[in-house]
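*Asks:* I need the structure of the sequence given here:
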Amino acid sequence: MQTFFSHGKLLITGEYVVLDSALSLAVPTKLGQKMEVLFEENLADNTLTWYSIDSEGETWYREEFLLVEANNQIQVQTHPMDVCNTNAISDKLCQILTKAIALNPEFLKNGSYVVKTHLDFPNNWGLGSSSTLLCNISKWAEVDAFELLEASFGGSGYDIAVGMLGGDVLYRSPAMWEGYVYQPSFKDKLYLVHLNQKQDSREGIAAYKSKKVKVQDIETISNLTEALIACQDFDAFQQLITAHETCISGIIEMPTVKEKLFADYPFAIKSLGAWGGDFILACGDNQTPNYFHQKGFETVLSYSELIK
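*Replies:* From the prediction side, this is the model:
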C-alpha cells in the first residue's frame, strides 16, 4: 500500500491580490489530508474504488470507476449503471484523474485500485480539502500539481505550493514562489478563530475579478508582506495587518471583519483567504479565547496549535 500526505494551508497575506501576483505569505497547518492507495494487479475488469472519509471517521463519498484501456491509455469511466445519476464530485474526480493520465500515460495501468482519503480537519474549516487532494493525487501519479489545479478547480496555486512543499512559502505565481521560514517572536499572541461558516473561494475569486484593481494596490500588499515577514514587534505587526485589511477592504468594497463583527475587540484582526468565512487571525492575550467564545465562536486555536 502507498500512503501520501499533504498539509492544509492558511494565507496570511495577499488574499485576492495573489491572483494578480502580489507577494503573499502562506503557511502550512499541522492538519492535512492522507491518501492510501491499495493496488491489485491485472484483474479481468479493472476498477478504481474511491472512499472519502471525513475528520469524524465517516465515509461521506464512495464511487467505483471503470478503468478501460484504449489506444494504450487508461480511460476513467463511471459505472454504466450510474449513467442516469450524475454526481458533481465524481465528474470532478474523473476530470482530475484524466488530466493526470494525460500528463503520465502510465498512470492507473495494469490493475485495480482502492483509494481512501482521510481528512484531518472539518471540511468547513477551509484549510484546503481540494488542494490537499490535488497534491496527493499529483504525488501518486508523479505529475505537476499546478497543471492538475489548472485543469480542475483553478485559483492562484498558493495552496498547491504549500501542500507540495509542506512548509511556509512566499508566493506570486506557479512560476514564482519560494520556501520560507516564518517564525514571529510573538506567535504566542496570535490566535486563529473560525467564523462558523465556510466561504466559497471560487465565488470570492469571481467577485474579485469583477473589480478594477490598481497596480499600486498590488505593490502595496507586496510591500506589506515584505514588512510583515521582517517584523518582530507585536505592535508594529498589528499596524501592518490593519493596513492590509484597509487596502483589501478598499479593493473588494467590503467592510473589514473587525468593523463588521468585532468592533469592540482591543487588538488587531485580519481575515485569512476569501472574506466572510473560514478562519481569521486575531492578535491578543490570554483573554482572547474567552472574548470569542462569548461571541459564539467556539473554535479558537493558538497559532502553535494549528500552524506547522
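
*Asks:* make it CA atoms for all contacts and neighbour counts henceforth
*Replies:* OK.

*Asks:* The nearest residue in space to Q75 that is not next to it in sequence: what's it in contact with?
*Replies:* Nearest residue to Q75 in three dimensions, chain neighbours excluded: V68, at 5.1 Å (CA to CA, 6 or more residues apart in numbering). V68 makes contacts with N46, I74, Q75, V76, Q77, as judged by CA atoms under 8 Å, 6 or more residues apart in numbering.

*Asks:* The last one: which element?
*Replies:* Assignment of secondary structure by DSSP states H and E places Q77 within strand 73-78.

*Asks:* re the thing from before, can you classify the residue nearest to Q75 as helix, strand or coil?
*Replies:* strand (DSSP: H, G, I helix; E, B strand; the rest coil).

*Asks:* and the end-to-end length of stretch 118-125?
*Replies:* 15 Å (CA to CA, to the nearest Å).

*Asks:* got it, and stretch 179-198?
*Replies:* 28 Å.

*Asks:* Mind listing what's buried along it?
*Replies:* Residues of stretch 179-198 classed as buried: G179, Y182, P184, K189, L190, Y191, L192, V193, H194, L195, K198 (neighbour count, 16 or more other CA atoms under 10 Å).

*Asks:* any residues touching that stretch, and which ones?
*Replies:* Contacts of stretch 179-198 (CA under 8 Å, 6+ apart): 124-126, 165, 167-170, 229, 231-234, 277-286, 288, 292, 297-304, 306.

*Asks:* What subset of these is buried?
*Replies:* 124-126, 165, 167-170, 229, 231, 234, 277-284, 288, 292, 300-303, 306.

*Asks:* coming back round to it: just checking, next helix/strand downstream of the strand holding Q77?
*Replies:* helix 88-103.

*Asks:* Name the residues of that next one that are buried.
*Replies:* Buried residues in helix 88-103 (16+ other CA under 10 Å): S90, L93, C94, I96, L97, T98, K99, A100, I101, L103.

*Asks:* Another sequence for comparison is provided below:
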Amino acid sequence: MDHVSDSPSIQLAPHGKLLLTGEYFVLDGVPALAVPTRRGQSFEAVHLSDSSDHDVYWKAYDVEGWEWFNHAYDKEEWARAQVQSEDPRARILQILYAAETLNPGCTRQLRGVEVSTHLQFDRKWGLGSSSTLIAAVAKWLGVNPYALLEQTFGGSGYDLACAFAEGPILYERNGTSPKVTPVSWEPDWLQQTCFVYLNQKQNSREGIRAYRSATVSEHAKTEIRRITTALLTGSLHLRAAARLLLEHEEIVGNTLGLIPVQQKLFPGFPGAIKSLGAWGGDFVWALSEDEPEKIRKYFNERGYEVVIGYDSMVV
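*Replies:* Next up, the predicted model:
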C-alpha cells in the first residue's frame, strides 16, 4: 500500500504537457513522443489547524492571480462524491474520494489543511490544468497517479508522465504501469519550430470518443510508430522532419475522417503544421525554414496572437 506522509503540508510544481506524436494512437499502446512544458501549475498544501471546522480549504488561482475557485470541504462531502461532474467543486470531491479508495486512510489527516493551486498558463490553453492537479494530488496523498486518473478524468496518462519529467519522454501506455523512457532529443531544427494557439480549447474527451468510434487499422498504428522512431533519429534535418509530421497528419486525418489543420486553416504556410493532442483546438506545432519573426508575423496577421518558440515552451 502507498502511504501519505506524516505531514499533510507539501509544495509541488508539476509541468504542463504537449504530445508531439502519437495522439489518439497512444491510447492503444503505440509509443508517443511527449514533452513537459515550462508552464505548469504550482500546488501547495499547508496544515493550519487540527481544530478547524472543515477538513480542506481549497483555493484555485489563474495565471493572472485571480481566485476563480474557493470552497471549504469536509469528509462527509467527499464520502458521497461518486458521481462525475464537470463542476470544479464536484471534480475535486471526486479526486479526494478516489484517492481515499486507492489508499484507504490517506485523507485521515486532512483537517484544517489549506490547498492553493496557481496556474502558470491560460486555462484555455489545454496544457494540463487537470493533469497537473492529478499528478500533484497523487504525490501528496501517496497514490498511483495513473490509477487516480482512471477513476477521475480518464485518458492515456502521458500528461502525468510529463508532470515531473525533466525533458522529452517516449510514453507507452500499459494500464496503471506505463513505460516512460526519457530521451535525449535536441536536434538543431527544433529552433525553427514554434507552437501556435488556435484561439479555442478542445475537449480531449470528445476527441477520445471520436477515435474509439473509428476503425483503426494495425497498419496505421505501425506507421505512427515508425514516424515517432524516425523523428528521434539524430541525423534528421528539418525538411525530413516536416515530411514525417505531414505523414502523421494524413494518417490521423484518414483514421478520424478529419481535414488536417494545415489544409483547413493555413494552406499557404511555408513549412509544415501539425496538430497536437485533440484535433480542432489548443496548440499546433509549426516547422519552417523561414526566420522566426516572419513566421510569427504570418500567424499574427491571421489572428493568432500566441506564438511561442520551442525553447520558450518546452523544459
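
*Asks:* Overlay the chains and give the TM-score.
*Replies:* The TM-score (TM-score structural alignment, normalised by the length of the first structure) is 0.92; 296 aligned residues with a CA RMSD of 1.8 Å.

*Asks:* returning to that earlier point: any chance of the buried residues of helix 88-103 of the first structure in CSV, plus distance to N136 of the first structure?
*Replies:* As requested, the buried residues of helix 88-103 of the first structure are arranged in CSV below (distance: CA to CA, whole Å):
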residue, distance to N136 of the first structure
S90, 17
L93, 13
C94, 15
I96, 12
L97, 12
T98, 15
K99, 14
A100, 12
I101, 15
L103, 15
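
*Asks:* Looking at these, spot the one nearest I221 of the first structure.
*Replies:* Nearest to I221 of the first structure out of the buried residues of helix 88-103 of the first structure is I96 (CA to CA; 32.5 Å).

*Asks:* returning to that earlier point: would you check how far apart the residue nearest to Q75 of the first structure and F107 of the first structure are?
*Replies:* Using CA to CA, V68 of the first structure is found at 12 Å from F107 of the first structure.

*Asks:* shared neighbours, those two?
*Replies:* With CA under 8 Å, 6+ apart as the test, V68 of the first structure and F107 both reach I74.

*Asks:* What is the three-state secondary structure of S116 of the second structure?
*Replies:* strand.

*Asks:* now it, nearest residue through space, not along the chain?
*Replies:* Leaving out its chain neighbours, the residue that sits closest to S116 of the second structure by CA to CA, 6+ apart is K59, at 4.8 Å.

*Asks:* now do D20 of the first structure
*Replies:* In space, D20 of the first structure is closest to I218, 7.3 Å off (CA to CA, 6+ apart).

*Asks:* now the aligned residue in the second structure for that neighbour, what's its secondary structure?
*Replies:* Taking TM-score structural alignment, the alignment pairs I218 of the first structure with K221 from the second structure. Recorded secondary structure, K221 of the second structure: helix (three-state DSSP).

*Asks:* from what I can see K221 of the second structure touches P31, true?
*Replies:* No: in this structure K221 of the second structure lies outside contact range of P31 using CA atoms under 8 Å: 9.5 Å.

*Asks:* More neighbours: which of these two?
*Replies:* Of the pair K221 of the second structure and P31, P31 is the one with more neighbours under other CA atoms under 10 Å, namely 26 against 19.

*Asks:* What's the match for that one in the first structure?
*Replies:* Aligned partner of P31 of the second structure by TM-score structural alignment: L23.

*Asks:* list the contacts for that match?
*Replies:* Counting by CA under 8 Å, 6+ apart, L23 of the first structure makes contact with G14, L170, Y171, R172, I221, S222, N223, T225, E226.

*Asks:* now L170 of the second structure: how far from T21 of the second structure?
*Replies:* 10 Å.

*Asks:* Spit out the residues that contact these two alike.
*Replies:* Joint contacts of L170 of the second structure and T21 (CA under 8 Å, 6+ apart) are A32, L33, A34.

*Asks:* Can you tell me which of the residues you listed is nearest S9 of the second structure?
*Replies:* Among the shared contacts of L170 and T21 of the second structure, and counting by CA to CA, the member closest to S9 of the second structure is A34, at 30.3 Å.

*Asks:* how near is the residue nearest to Q75 of the first structure to Q95 of the first structure?
*Replies:* Using CA to CA, we find V68 of the first structure at a distance of 15 Å from Q95 of the first structure.

*Asks:* Then A206 of the first structure?
*Replies:* 21 Å.

*Asks:* nearest residue to N144 of the second structure other than its sequence neighbours?
*Replies:* A138 (6.2 Å).
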